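Asks: Generate coordinates for the sequence data below:
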Amino acid sequence: MSLDRPIAPDPYELLPTVGAFTLTSADVANGEPMDAAYAHGSVGGENVSPQLAWADFPAETKGFVVTCFDPDAPTGSGFWHWVLVNLPATTTELPRGVAEGELGGAFSVRNDYGQQGYGGAAPPAGDRPHRYVFAVHALDVEKLDVSPDASPAYVGFNLAFHTVARAVIRPTYQVKE
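Replies: Below is the predicted model:
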């Protein structure tokens, strides 16, 4: 049951250009299928966030935001799987399955599942592979002025004004019919 629609643009191609830095993961890779561990329970996954590590970000970085977005979701606006805000500038890695209490005051706003925290991949069964855009945003402020009930779009609006550099990994996930 492949949904017949054009491939959506990468969301960061539509925003003003910012600097880049290095993002790596022991768990996910650019253009490669993700393990079911990182998929949502609704499709038989474990709903575990992947390990992410970053380096070579600008010296003026004061904080970070980590996001995961599926631009291929059949919604007209994509699907936000994770928006983790207000990570301290001293944070350079998230372990696999990170618990928010371990993050020095950082927190997740609600994802498009309506929950705080990471929500794994869950594309429609039989659809083409979806891209999952994991991004780490280096900020020129220590914290965004948002609360846990903020929408991902509102966080994204704030990121547009405070992101000095961005690092991205784009793995894929597909649920076979």
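
Asks: Please make it C-alpha for all contacts and neighbour counts, starting now.
Replies: Noted.

Asks: Contact partners for Pro152?
Replies: By Cα atoms under 8 Å, 6 or more residues apart in numbering, the contact list for Pro152 reads 80, 83, 109-111.

Asks: so where do the helices sit in the protein?
Replies: 152-162 (DSSP state H).

Asks: For Glu32, grab the count of nearby residues.
Replies: 14 (other Cα atoms under 10 Å).

Asks: list the contacts for it?
Replies: Residues in contact with Glu32 (Cα under 8 Å, 6+ apart) are 170-172.

Asks: Could I get the buried residue list for stretch 164-177?
Replies: Neighbour-count burial for stretch 164-177 flags 164-175 (criterion: 16 or more other Cα atoms under 10 Å).

Asks: Which of these fall in strands?
Replies: Mapping the buried residues of stretch 164-177 onto strands (DSSP state E) picks out 164-169, 172-173.

Asks: Closest to Asp35 out of the contacts of Pro152?
Replies: Comparing these against Asp35 with Cα to Cα places Trp80 closest, at 18.9 Å.

Asks: Could you also give me the structure for this next sequence, so I can compare it with the first?
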Amino acid sequence: MAQNDPFSRLPQVPGFELTSTDVTDGQPMPAPQTSGMLGVPGGEDRSPQLSWSGFPAGTRSFVVQMYDPDAPTMSGFWHWTVADIPASVTSLETGAPLPEGAVAHRNDTGQPGYVGAAPPAGHGPHRYFLVVSALDTETLGVPADASPAYVGFTVHAHVLARAVLVPTFEVR
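Replies: Now for the predicted structure:
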């Protein structure tokens, strides 16, 4: 699956630290972070706890995204996109409301907010790229109903650094 790396065509940027008390890089996604709405037994569609540090001093805001490049579509599947997180915010709690000023963009179900992991049964393990991007602007100026791809396109022009965790999930 390495051939389907969502960062392979993007410019390299510095990294910083991203941790979670809910998900672990390279390990299966826990049930609360999977999607009951999309039919995963025990799924709760609860966004994971995330904490980040070591980002560049010039950071003015953050964007958080969760993307599945292994979805059986030509464009993957966007599970979560939150922009305009103030630079003073360095963590999000499990399923918590967003900080003041942050914008939850729609996911690929068409709803704003988080939708959990839900690969088709028997499709094999999927990777879920949880990405926090440090930006050089306080706001992206992207409408709340913008697609996750448009948010990502706009992030490209402002990204200073990026932190990534990649949990997995499979429905057998």
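
Asks: picking up where we left off before, among the contacts of Pro152 of structure 1, which two are most distant?
Replies: Distance extremes for the contacts of Pro152 of structure 1: the farthest pair is Trp80 and Val109 at 10.2 Å, using Cα to Cα.

Asks: mind putting the ones in strands among the buried residues of stretch 164-177 of structure 1 in JSON lines, distance to Asp72 of structure 1 included?
Replies: Putting those into JSON lines (distance: Cα to Cα, whole Å) gives the following:
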{"residue": "Val164", "distance to Asp72 of structure 1": "26"}
{"residue": "Ala165", "distance to Asp72 of structure 1": "24"}
{"residue": "Arg166", "distance to Asp72 of structure 1": "20"}
{"residue": "Ala167", "distance to Asp72 of structure 1": "20"}
{"residue": "Val168", "distance to Asp72 of structure 1": "16"}
{"residue": "Ile169", "distance to Asp72 of structure 1": "15"}
{"residue": "Thr172", "distance to Asp72 of structure 1": "10"}
{"residue": "Tyr173", "distance to Asp72 of structure 1": "11"}
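
Asks: Tell me the one among those residues nearest to Val48 of structure 1.
Replies: Closest to Val48 of structure 1, out of all of those and judged by Cα to Cα, is Tyr173, at 14.0 Å.

Asks: who's in contact with that closest one?
Replies: 33-34, 39, 121-123, 129-132.

Asks: would you list these in TSV and tack on distance to Ser25 of structure 1 and neighbour count?
Replies: As requested, the contacts of Tyr173 of structure 1 are exported to TSV (distance: Cα to Cα, whole Å; neighbours: other Cα atoms under 10 Å):
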residue	distance to Ser25 of structure 1	neighbour count
Pro33	13	17
Met34	11	21
Ala39	16	23
Ala121	17	31
Ala122	20	23
Pro123	22	23
Pro129	20	20
His130	19	23
Arg131	16	28
Tyr132	14	30
